[in-house]
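Novice: Sequence isn't available, so here's the structure alone:
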């Protein structure tokens, strides 16, 4: 009798379970946050589109993006590592990566990376994510600098696209008028200023490690001479790279030093402008030089590592990397993406794709922000007339030598 009652009870229990199977709700996706500094009205819209695509592609992880201006985002990383209030993952300018990794902002993902079958990045790009022989992020998008030139202005002035410093100076002389400067650059007092100065420094044979060499001083002297002759606006010490783009788009500059992220801005600001892109002119006895720019992505301390890794490996995968980098004016850092083949029918992007492999990185160094500050401060001091080249470069070198590297 007892045995029969037990069997009936078990059967009833199983029946109840089966009837409830259809009412069990699916688990909610894991929520994570992603910080970035891509402007909402430009590159940011493509970031948001990519994140929406990721969220719709699976139901395990849901990403919420938050935009912060670059300087504010960097500040919040510094504050967050102390307060414990960090996002799950975020963006970082590649020369700053080692610095924030050294502060403890990012998680060590070395083991995750080594077990990722699809890991295939260019050496220079992935190296920017290392600190103390451990990996703290993934490269997300690369760029570099080139010379933009107004085709009509050069043609009317009878000027060929300059390839050397002497040719650039001669071109500026012919192109500069009462309403138009020959060249627009950004020499602002932040990382953008250092970024824009680096091609001149490197082409002359100068070095961040020796700012007092004749070659290093030659590069600064050259820019100061262009300004003194009126070929570069004195206002460039206040200009961001976006401001330089505005000068070029409005016809107030015949040429500018800038990067491919400005294509969308030029399309909006001057849709009928006919322009070309070339390598940054080289020192007369030097080599062409450009500098590697772009962003990395990383998982923050205390984050949901598993969910964040799922998102970051998706957004840096071969297919997604090629797609989003093309949209936001970057070039994929992946070795398995043939960037030159992608842009073989696009002269503007093809030029940058040609420049990119030889672009040199800034750092990586945990004290790069301090090194950069010494460099852009020297440039500001020289271009504003506060110090002569010898004094400014010597003072900058002394600051760098005093750093605990």
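Specialist: Structure's in. What do you need? Owing to the predicted nature of the structure, the values given are computational and were not obtained by experimental measurement.
Novice: drop to CA atoms for contacts and neighbour counts, all remaining ones
Specialist: OK.
Novice: ok, now how distant is residue 327 from residue 143?
Specialist: Distance from residue 327 to residue 143, counting by Cα to Cα, to the nearest Å: 13 Å.
Novice: residues near residue 279, how many?
Specialist: Per other Cα atoms under 10 Å, the neighbour tally for residue 279 reads 21.
Novice: and if you look at residue 269?
Specialist: The local packing of residue 269 (other Cα under 10 Å) involves 15 other residues.
Novice: Please report how far the closest residue to it other than its chain neighbours lies from residue 148.
Specialist: Once its chain neighbours are removed from consideration, residue 269 has its nearest residue in residue 249; the separation is 6.2 Å (Cα to Cα, 6 or more residues apart in numbering). Distance of residue 249 to residue 148, given as Cα to Cα: 11 Å.
Novice: same thing with residue 172?
Specialist: Relative to residue 148, residue 172 is positioned 13 Å away (criterion: Cα to Cα).
Novice: before we go on, here's another structure to hold up against the first:
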């Protein structure tokens, strides 16, 4: 089995949480929560995980849970591309999980769906990446415990670049030129995902902009972003972009199978790429879009949340503390044994020998220099608004200014609802 053979699209979960009310009609989907119903003690917990593609992950999660002696912990390992719909539908029912993995989304906080975990995180807060803490904090309270950090960048075949006389791109223009020179026969120069959504935020950051500024105001509507959209349009129409890969950007099969010379993907795929390609693999960040821009690395990842409306909130918090704060051996195993991820705990990251040399070390370095984290205030409606901009300006030949104006209406409406 390929280490990343799952058909699960990581990005769709990363960009979900459209609002609990909207998922009302799906509530029946979450009725099978796997509770054993056993025992008079009531010491039972249910946790939801999406099906990771890396082999051994399901067994690892269940092994950790079995080692917990204060409750019987049942794991729902949800396969397919509908993890978020099943999760959010279940949260509307009495069979909701006590603990679940997801990403920081302010709607979960505003709706009272996730518990404040400040009391269990505060004692070790200084050992977490500060950006991970910031991305889970609302009004001074911490919601969620980060499990892994997943930086994403471009992977390339040095042998193919050398053969084509191409240097590693440092600008978006150079990336477009490289894609042209690297396209030969059945090999396309570049793969950035079948729907292109994975590179929207990196393009914005590399244009010297952001989704929102520090005061939760629109920060993406800039001349640099408009220039980036025009360049992405030229890339899309060039014929040098792989658009019909058998799996999306998160799976390394496109570059592993020789379908492209450069692929946007995540650090989790490094072991599989190295197994297939040996030393013929390198990484570089999303290159700067404009002269005033800067390379960027998107940091994905997963976090553990406690259902504030669950039956056993205190017990669930104890379990999350036990597994994702106290049990460093399991945290290290989870980050390093099934694909490569950066531990969000500084002490674990410092001792992660597998990340200290070669390609993983280069990935860690890029993450440290150019990493960007999710903004908890950037909601699904906002995400969709910029996906629509890409659809209009990159896939079609729409005007960037008009498309961004349209997005502004949606984003400002959301910001007013959330922040007044």
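Specialist: Received, thanks. Owing to the predicted nature of the structure, the values given are computational and were not obtained by experimental measurement.
Novice: Quantify their similarity with the TM-score.
Specialist: Taking TM-score structural alignment, normalised by the length of the first structure as the basis, the two superposed chains have a TM-score of 0.81; 366 aligned residues with a Cα RMSD of 2.9 Å.
Novice: the helices in the stretch 1-150 of the second structure, which residues?
Specialist: Using DSSP state H, counting those that start in this stretch, the helices of the stretch 1-150 of the second structure run over residues 10-14, 57-66, 83-90, 106-110, 118-121, 130-134.
Novice: of all these, which lies closest to residue 386 of the second structure?
Specialist: Between residue 386 of the second structure and the helices of the stretch 1-150 of the second structure, the shortest gap by Cα to Cα is with helix 10-14, which sits at 14.3 Å.
Novice: In the first structure, what range does that closest one match?
Specialist: On the first structure, no counterpart of helix 10-14 of the second structure exists by TM-score structural alignment.
Novice: What are the boundaries of the strands in the first structure?
Specialist: If you assign secondary structure with DSSP state E, the strands in the first structure sit at 30-36, 61-67, 89-93, 130-131, 134-135, 138-143, 146-150, 181-184, 253-258, 275-278, 293-299.
Novice: Other residues contacting the third one?
Specialist: Strand 89-93 of the first structure is contacted from outside by 32-37, 74, 293-300, 303, 308, using Cα atoms under 8 Å, 6 or more residues apart in numbering.
Novice: repeat for the fourth one
Specialist: Under the criterion Cα under 8 Å, 6+ apart, residues 97-98, 101-102, 136-137, 365-366 lie in contact with strand 130-131 of the first structure.
Novice: Mind reading off the mean deviation between it and the second structure?
Specialist: After superposition onto the second structure, the average distance of strand 130-131 of the first structure to its aligned residues comes to 2.6 Å, using mean Cα distance after the TM-score superposition for the first structure.
Novice: Trace residue 381 of the first structure over to the second structure, please.
Specialist: Residue mapping for residue 381 of the first structure onto the second structure gives residue 392, with TM-score structural alignment as the criterion.
Novice: I'd like to know how far the closest residue to that match other than its chain neighbours sits from residue 270 of the second structure.
Specialist: Closest residue to residue 392 of the second structure in three dimensions, ignoring its sequence neighbours and counting by Cα to Cα, 6+ apart: residue 398, at 5.1 Å. Applying Cα to Cα, one obtains 37 Å for the distance of residue 398 of the second structure from residue 270 of the second structure.
Novice: Also residue 365 of the second structure?
Specialist: As for residue 365 of the second structure, its distance to residue 270 of the second structure is 15 Å (criterion: Cα to Cα).
Novice: picking up where we left off before, so of the helices of the stretch 1-150 of the second structure, which one's packed in deepest?
Specialist: helix 83-90 (a mean of 23; mean count of other Cα atoms under 10 Å).
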